[in-house]
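J.: quick one, structure for this:
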Amino acid sequence: MFEQFVGTVNGVLWGHGQVLIYVLLFAGVWFSYKLNVIQIRQFCHMFSLLRGSNKAEKEGISSFQALCTGLSARVGTGNLAGVAVAISLGGSGAIFWMWVIAILGMATGFAESVLGQVYKVRDSQGEFRGGPAYYIQLGLNKRWLAVSFSVCLFLGYGFSFSAMQTNTITDALRFAFDIPELYSGLVITILAGSIILGGLKAIARFAERVVPIMGILFVSMAVIITAVNISDVPAMLKEIILSAFGLQEAGAGAMGAAIKNGIQRGLYSNEAGAGSVPHASGSASPVPNHPVTQGYIQMLGVFLDTIVLCSCTAVIILLADINISGEMEGIRLTQSAMTAHLATGGVYFVAAAITLFAFTSVVANFAYAESNLHLFKLDNRVGRGLYTSLYLLMMLWGATATLKEVWSLADMALGLMTLVNIFAIVQLTPTVIAVNKDYHKQRAQGKEPKFSDTEVNVQGKCELGVWSKE
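T.: Next up, the predicted model:
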């Protein structure tokens, strides 16, 4: 009965009902409209805030560390396998619609990350924590909804996702190097434990060092492949555009498949609206010290994840001389494409990329769920110890498990999380607009923006002493 219930809910959220696709599309259009297409108008300003983003107060992590932590979780198997699924089912035109949903998702990501900052709190160690549970409780005064969100978060990011990411790594290592799943699972669990036992700041330092290198290597490989096949690039771009609008021989049916799969995989990859990244945003002490700073930084995260990294995977696949069957293909399609470019080295490159991408996701996912321990007064040695032990055990179990049921539970948890989060951020739109106006008003006056909750009309209340001295 439980499996039937989970299957029914997932059918409505992700399957034939596709409720989440419509909800996330609505959120992207809503915030793009309410914020006057901020992702386009302030595109250059978004990058300019990277200067000074490595500075932080002792209570929080830096903006750059928060960006890298968010990218750690975003950049995962979706960037490698998800893009392949989109192309295999929706054709090359799916990439165009992936770009569209990323541009809309940038506005959603901005809104939720601003709220994560506005309503952040201090935990028992005096460090900043934030996320949907806190802006639901403080901004909307709905503790029951905040608790519901946190329960879904623990089911998904807290436990299920760790098992799935470990399973992905061990499967890739078995395929490429014939390493037994149990052995690689033990090593991965020990390595992850050595990082997450250091807490949020250790996780942020790890992300800050690894994610830029990981991204640069992957983008460099895509650039080299593009340069080698430069004569085929115009035809590839033409095919993406024509296929996106059904202007090829397959017609409207192909256009529908391109839209559906491009939007779906883009949403899965960049996580805008899911309520995950605000946990990293809320933990930061940005420079300038204003919530909108972090909104821009995390908006950049959506851009880098989908427009840059997903596009790199698409280029690698579309420039390869391989047959795309039209049946659902995932990571094996990406591996086939890399093999076409790099011979047998392609399998090893993709295996290494999956291992690194998934491992960083495991570490960041731990931080997201841990941020919610404070909500239940469990941010103490016993609470953290129990959660850490369960998390690592789930990783070890996932290394050799058959994960069909866990995938289903995780999908349901993520879907319900997203519904609650979108409901909350839409309700808190007046706060997002007011805080954004305050930031740009100070900039127009030649000031370095600084936020005070006593000078801006925010819904509900902020935690005392976070944004003002009173």
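J.: drop to CA atoms for contacts and neighbour counts, all remaining ones
T.: OK.
J.: any idea how far S32 is from G301?
T.: 17 Å (C-alpha to C-alpha, to the nearest Å).
J.: neighbour-wise, which of the two wins?
T.: G301 (27 against 22; other C-alpha atoms under 10 Å).
J.: and the next helix or strand past the host helix or strand of that one?
T.: Here G301 sits within helix 291-302, counting by DSSP states H and E. For helix 291-302, the succeeding helix or strand toward the C-terminus, using DSSP H and E, is helix 311-318.
J.: so who does S243 touch?
T.: G91, S92, G93, A94, A254, M255, A258 (C-alpha atoms under 8 Å, 6 or more residues apart in numbering).
J.: excluding chain neighbours, what is closest to the second one?
T.: The reference is to S92. I240 (5.0 Å; C-alpha to C-alpha, 6 or more residues apart in numbering).
J.: I have a second one here; can you model it like the first so I can compare?
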Amino acid sequence: MEKIVHYNNIINGFVWGTPMLCLLVGTGVYLTVLLGVPQLRYFLLSLKEVFGSRKAGRTTEDKSISSFAALATAMAATVGTGNVAGVATALHLGGPGALFWMLVSALFGMCTKFSEVALAVHFRKKDEHGDWRGGTMYILEHGAGQKWLAILFALFAFLASFGIGAAVQANSTAEGLSLGFGVDPLHSGIVLAILVALVIIGGLKSLSTVTTYLVPLMAVFYIIGSIVILATNAQHIPEAIASAVRYAFSDPMAMPGAIAGWSVKLAVSKGIARGVFSNEAGLGSAPMVHATAYVDHPVRQGLYGIFEVFMDTIVICSMTALVIMTTGTLTGQAELTGSQLTLYAFEAGLGTVVGKYVLSVGLALFAFTTILGWYWYAETAATYLFGVGFKPVMKILWIALILLGAAGGQILGTGAKAFLTSLWDMADTLNGLMAIPNLIGLLLLSGVLRRVVKDFDNKRRNGELR
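T.: Purely as a prediction, here's the structure:
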């Protein structure tokens, strides 16, 4: 086990290191230029798509879901503990400048996610049960002709899902309920396993129906709590924003109350890494559910990818960062990091009782919906690797890992924490490894993507599409 951890740390240092982060952002920059800045050019159109009332009909035989349901399911996976603990960790390690670089990566990540989603819809296929299947593995096999890379991506996604999508998220849900309401983790684990089982047994339609209602609710709940704190500390917002910009380029150790170790290099690397980890742009996960949407053109679904990154990082992650900075928690509680740092900031802004409840409920909801969203990714990867007959096995494995993650202390005893930490670290590495074949596919098919985007623009110009 020690050797596995050792080699995992080496690989993790590469996949979340400077070369890979440059490739992630560089791909976003390249696609932004190639496609004519779609994240800005289509931004208002993406808002119209998400909040508009346009309805597209489909036959009852078609097993696709609506574009909004696909977005909600994708956001169930992306809006998670990374928005709470990940942002706090980035600020703790890199200082205020990490927020600036997180937003820079999100700006180009909006284009990367747009591109992933559009290609996923363009190259999607139906499985033996009539379900739409799509994502990086289908893009690589049917678009780029690189089946070995497709298998590699599916394997990384399948293995990563057990940690990042099931066990660790279940642990975060149980932790949130224990923190806010004193619920025993074993009881949380049992209830959580039953709730998830009831949702996933009904397939994608059931899963997307739940996330369509739950994701907007949890986002609004968290945003309102953040807005109340920011309104109370409004006088500190300009300085917080100025610090994020200033210390993105200059030595943050010059900042009053600076924490030892802050540097511009760490601000850049931690800001970009946690931004990518939160919105998953470039990792190839979200296209697996976006590919199931009923839509009249691949680019139209890509518009939802633009909105997904915008809401996840530019709105929710920014609010978390500003709450931490405006309450003085970042420099006032140097020993805290992760969710504990965010918790202290919410308690400082809303009071100990209310702040604890708002964050604990938000954290539990974020983690629960991530379990639901990542289940579809796991099932899609498993179906690609082992066929549709593996779906019942996948459901059983998922439920078992949820129970193990939530109540690991009671089930595994003293080794629970070490087990979950190792599982999280390996899942984090596998999550990063997913980006390599995905980015290769995006670059190889950038010409196809450009033609698809031009086709969309021409059809809208000619009145064939709205």
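J.: could you report the neighbour count for the equivalent of V19 of the first structure over in the second structure?
T.: Aligned by TM-score structural alignment, V19 of the first structure pairs with P19 of the second structure. Per other C-alpha under 10 Å, the neighbour tally for P19 of the second structure reads 10.
J.: P19 of the second structure belongs to a helix?
T.: Yes: checked against DSSP: H, G, I helix; E, B strand; the rest coil, P19 of the second structure lies within a helix.
J.: roughly how far apart are it and S278 of the second structure?
T.: 19 Å.
J.: same question for L372 of the second structure.
T.: 16 Å.
J.: re earlier: show me the contacts for the counterpart of the residue nearest to S92 of the first structure in the second structure.
T.: With TM-score structural alignment defining the correspondence, I240 of the first structure maps onto A244 in the second structure. Contacts for A244 of the second structure (C-alpha under 8 Å, 6+ apart) come out as P96, G97, A98, L99, F100.
J.: want to throw those into JSON lines with distance to I223 of the second structure?
T.: Below are the contacts of A244 of the second structure laid out as JSON lines (distance: C-alpha to C-alpha, whole Å):
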{"residue": "P96", "distance to I223 of the second structure": "20"}
{"residue": "G97", "distance to I223 of the second structure": "22"}
{"residue": "A98", "distance to I223 of the second structure": "21"}
{"residue": "L99", "distance to I223 of the second structure": "17"}
{"residue": "F100", "distance to I223 of the second structure": "20"}
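J.: filter those residues down to the ones in helices?
T.: When those are checked against helices (DSSP state H), the matches are G97, A98, L99, F100.
J.: residue boundaries of the strands in the first structure?
T.: Remark: strands assigned in the first structure by DSSP state E are 121-122, 128-129.
J.: between those, which gets nearest to P286 of the first structure?
T.: Proximity to P286 of the first structure (C-alpha to C-alpha) singles out strand 128-129 among the strands of the first structure, at 11.5 Å.
J.: mean distance between that closest one and the second structure after superposition?
T.: Averaged over the aligned pairs, strand 128-129 of the first structure sits 1.5 Å from the second structure after superposition, using mean C-alpha distance after the TM-score superposition for the first structure.
J.: which stretch of the second structure is that strand matched to in the alignment?
T.: Aligning strand 128-129 of the first structure against the second structure (TM-score structural alignment) gives residues 132-133.
J.: spit out the contact partners of M164 of the first structure.
T.: Neighbours of M164 of the first structure in contact, by C-alpha under 8 Å, 6+ apart: M395, G398, L403, V406, W407.
J.: change it to 6 Å
T.: Under the criterion of C-alpha atoms under 6 Å, 6 or more residues apart in numbering, the contact list for M164 of the first structure is empty.
J.: tell me the spacing between the residue nearest to S92 of the first structure and S311 of the first structure.
T.: Taking C-alpha to C-alpha, one finds I240 of the first structure at 12 Å from S311 of the first structure.
J.: mind listing the helices for the stretch 51-200 of the first structure?
T.: 63-74, 77, 83-90, 94-118, 132-139, 143-153, 161-177, 181-196, 199-228 (DSSP state H, counting those that start in this stretch).
J.: and the longest one, which stretch of the second structure?
T.: Right, helix 199-228 of the first structure. Helix 199-228 of the first structure covers residues 203-232 of the second structure once aligned (TM-score structural alignment).
J.: that stretch: average distance to aligned residues in the first structure?
T.: Once fitted to the first structure, stretch 203-232 of the second structure is off its aligned match by 1.2 Å on average (mean C-alpha distance after the TM-score superposition for the first structure).
J.: returning to that earlier point: ok, which of the strands of the first structure comes nearest S113 of the first structure?
T.: Of all the strands of the first structure, strand 128-129 sits nearest to S113 of the first structure, with 12.3 Å by C-alpha to C-alpha.
J.: which other residues reach the closest one?
T.: Under C-alpha under 6 Å, 6+ apart, the answer for strand 128-129 of the first structure is E59, G60, K120, V121, R122, G282, S283, S371.
J.: can you tell me the closest non-neighbouring residue to the aligned partner of M288 of the second structure in the first structure?
T.: The equivalent of M288 of the second structure in the first structure is H279 (alignment by TM-score structural alignment). Leaving aside its sequence neighbours, H279 of the first structure sits nearest to G131 (C-alpha to C-alpha, 6+ apart; 4.3 Å).
J.: contact partners for the one you found?
T.: Here G131 of the first structure is in contact with G116, P278, H279 (C-alpha under 6 Å, 6+ apart).
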